[in-house]
Structures are given as C-alpha cells and as structure tokens.
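got a predicted structure plus its sequence, pasted below:
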Amino acid sequence: MQLELEQAKRRPMHVEGVVELPRIAQENPQVARIQPVVVRVDVDFTKSVYRLRAALATEVEYVCSRCLESFTAPLQTEFTERLRVLGTEAAADEDILTVDSPTVLLDPYVEQALNLALEYRPLCRGDCRGLCVECGCNLNERQCSCDTRRVDPRLAVLQDLLSKDDSE
C-alpha cells in the first residue's frame, strides 16, 4: 500500500486499504495463516514532519502451543510514525524517520506492527490441557491411561526398592 505524503501538506488525509502479508505466516511458526489486513491511516503535516496514525485489523489462524490444534483469533493493533522527507528542514529528533521520497510504502510498517502484536505462545483456550507426554493424544478431546507421574531421578532407586517389597 503506497501513501502520497504530499497530499497531507494541504489538509489532513485519511486513507484506507487492504494489505496482504503472507510472509508473516512464513516467518512465525505459531501462525498458520493470516487474512488480508485492513489498514486505516490518518496523516497530518506540521513543521516539515508527517505524522501517521494507523489502525490495523485482521484475523490470524494460530497453532495452539499446547495441543497443536489450529484456531482463529482477531488481531487489532495500532501504530504511529513520524516521518520527514530527505532534504527537508525538520527539528532534530531521534523519533522522526527520514524517508527518501514523499511516496511511502506502508507494508514494512504494517508488518512490523503486526509482528509485535502476534501472540508468542497462543492458546486455543485458557484451560487447554495440551498433549499427553507419553502417547501424544489431545487431552482436550479424551483422557488417556498413561502413567505421567514424574519421579525424581535421584530417588528412582528407592522406587525399585519399594516394588521389591510389594512382591515379597
């Protein structure tokens, strides 16, 4: 999605569009698929600086970090950027990004904002029980009969002694 910053010099502008970012799903293992992103941007111009305020909305198909089942969740986030065009006079500020041209491609800014807003360890639901460590069955769907008691390896010798006492 391209943005013509020069139009904001005359009056503030509002731009809406849709951006497809398949690379997000390719680079994030917890993301199976991402829908096209609806982008709404407001741009104003003050003292040689363009201020962008964007709202993003999409749906993400995640892979649950416990049970590995896919589920879909809405994702909404915002970002703000301050830009100046190379060669213009603007106050020195480390928060102002310098761009080469008044035509700006918004995709990298949208991608960065979405990457920061993604769930790092997504859960299909808050009480997801995950997979059995022995047989791998989904514990949300059925209970298995595996013995999942953990024994401290330092005490494993004592467990063997107890099993010999039971047989006598």
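Thanks, I have the structure now.

please count neighbours and contacts with C-alpha atoms only from this point.
Will do.

next, count neighbours for Arg11.
11 (other C-alpha atoms under 10 Å).

surely it forms part of a helix?
No. Per DSSP: H, G, I helix; E, B strand; the rest coil, Arg11 lies outside any helix segment and is coil.

show me where this structure has strands.
Ranges of strands in the chain, per DSSP state E, are 2-4, 13-19, 31-34, 37-46, 49-63, 70-85, 96-99, 103-105.

got another one to weigh against that:
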Amino acid sequence: MRVNLTELVEGQKKELDLEVEAKIENIGYFGDEIPLVAPVVFKGKIYNANGEIYIEGIVESTGEFSCYRCLEKFQKKIIGEIHEKLIYESSPQAEIEEYFIIKNNMINISEIMENVLISALPMKIVCDEQCRGLCLVCGENLNKHQCNCEKDEIDPRLAKLKDLLQ
C-alpha cells in the first residue's frame, strides 16, 4: 500500500495523520513464516520537520506462533512502535538499507508495517513466561503433565567435582 507524500514534500501540509489497515498474510522471521491472523493496523503520522520527513506511530496485529519451550501453538498480539526518518531516493543515504525510501513522493507503508512487526518480536517466543517446556528425557509437555523421569544428569565437564564431595 502506497501513501502519497506530495503535500508534505512541497510544504502544503506539515503533517499527515494516518490510520491504515493492510492484510499481510505472513511475515518472515529468522527463516520461519509467521502467519498473521488479524489485519495489520498502523496508527500514526508522517510529518515534515525543516524539510525532512519523519514517520511516527504504532503498528499492531496478531500472530500465530509455536512456543520455543513447549512447541504448543498459540496466538499473541504484536505491537511495535516506529520513529524513523524517511529518506529521498536521490539522497546519498538511500543506499543504506536502514532507511525507508521516498520514491516519486510515495512511500510503501506495507513494507514499513511489516518491518516494525518483525523488529517488535522477541528472539525466543514463548506462550507464557512460566512455561515449563518439554521433559528432556521423554518429551512430555511439563505444563500439562508431570513425568517420572530420572533427571540426575551431570554435565560431563563437571563430573570430577562430584567425586570431591564424596
């Protein structure tokens, strides 16, 4: 979805308030595809400050994840904030991938929304901070059942220290 910034660039307006909803199916995250089960919504503004164009706002959606610890599927709301400077295509900084580019007085807001959602995700996504994960011996989900496995394993690098205690 493209947003026309001509009025901002030419100085006719100082600010554009935006509320945009886009249907993005999936976002790529460390080689995985995360399905989005709700539309992506951007609420914010694009403004001109001394000839430079900035974007500010909040992006939110709901994704479907697999827990890093217990592998159960769950849905979680993703909320990300953006406070970025937009760079003109002709600018020398346009070659740096860290900036969003204004081409022909237009900006691709869908690309911005997707990048903000990805940056809002934690490295390890868990269903609950108290998630106990899977048993390392039998693979039982410890959130649902307690297993009776013997968990008396010692790190082989520290096994000699156990001999000192006896």
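Good, I have the coordinates. None of these values were measured; they are calculated from a predicted model.

Provide the TM-score value for the superposition.
TM-score of the superposed chains, computed with TM-score structural alignment, normalised by the length of the second structure, equals 0.75; 152 aligned residues with a C-alpha RMSD of 3.0 Å.

who wins for proximity to Arg154 of the first structure among the strands of the first structure?
strand 49-63 (36.3 Å; C-alpha to C-alpha).

let me have the strands of the first structure in JSON lines, adding mean neighbour count and distance to Asn138 of the first structure as columns.
Below are those laid out as JSON lines (neighbours: other C-alpha atoms under 10 Å; distance: least, C-alpha to C-alpha, whole Å):
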{"stretch": "strand 2-4", "mean neighbour count": "13", "distance to Asn138 of the first structure": "45"}
{"stretch": "strand 13-19", "mean neighbour count": "14", "distance to Asn138 of the first structure": "36"}
{"stretch": "strand 31-34", "mean neighbour count": "20", "distance to Asn138 of the first structure": "19"}
{"stretch": "strand 37-46", "mean neighbour count": "18", "distance to Asn138 of the first structure": "32"}
{"stretch": "strand 49-63", "mean neighbour count": "20", "distance to Asn138 of the first structure": "14"}
{"stretch": "strand 70-85", "mean neighbour count": "16", "distance to Asn138 of the first structure": "13"}
{"stretch": "strand 96-99", "mean neighbour count": "15", "distance to Asn138 of the first structure": "48"}
{"stretch": "strand 103-105", "mean neighbour count": "14", "distance to Asn138 of the first structure": "44"}
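
got the contact list for the residue most central in space within the first structure?
The centroid of the first structure falls nearest to Leu118 when counting by C-alpha atoms, centre = their mean (1.4 Å). Shown in contact with Leu118 of the first structure (C-alpha atoms under 8 Å, 6 or more residues apart in numbering): Leu75.

the second structure: which residue goes with that one?
Structural correspondence for Leu118 of the first structure with respect to the second structure (TM-score structural alignment): Leu121.

can you tell me the residue that sits opposite Val40 of the second structure in the first structure?
So, by TM-score structural alignment, Val40 of the second structure is matched to Val37.

I'd say that match and Ala54 touch.
No. If you go by C-alpha atoms under 8 Å, Val37 of the first structure and Ala54 don't touch, sitting 11.7 Å apart.

residues contacting Leu139 of the first structure?
Applying C-alpha under 8 Å, 6+ apart, we find Leu139 of the first structure in contact with 67, 129-132.

if you set the cut-off to 7 Å instead, what comes out?
By C-alpha atoms under 7 Å, 6 or more residues apart in numbering, Leu139 of the first structure lies in contact with 129-132.

endpoint to endpoint, stretch 26-34 of the first structure covers what distance?
End-to-end distance for stretch 26-34 of the first structure: 10 Å, by C-alpha to C-alpha, to the nearest Å.
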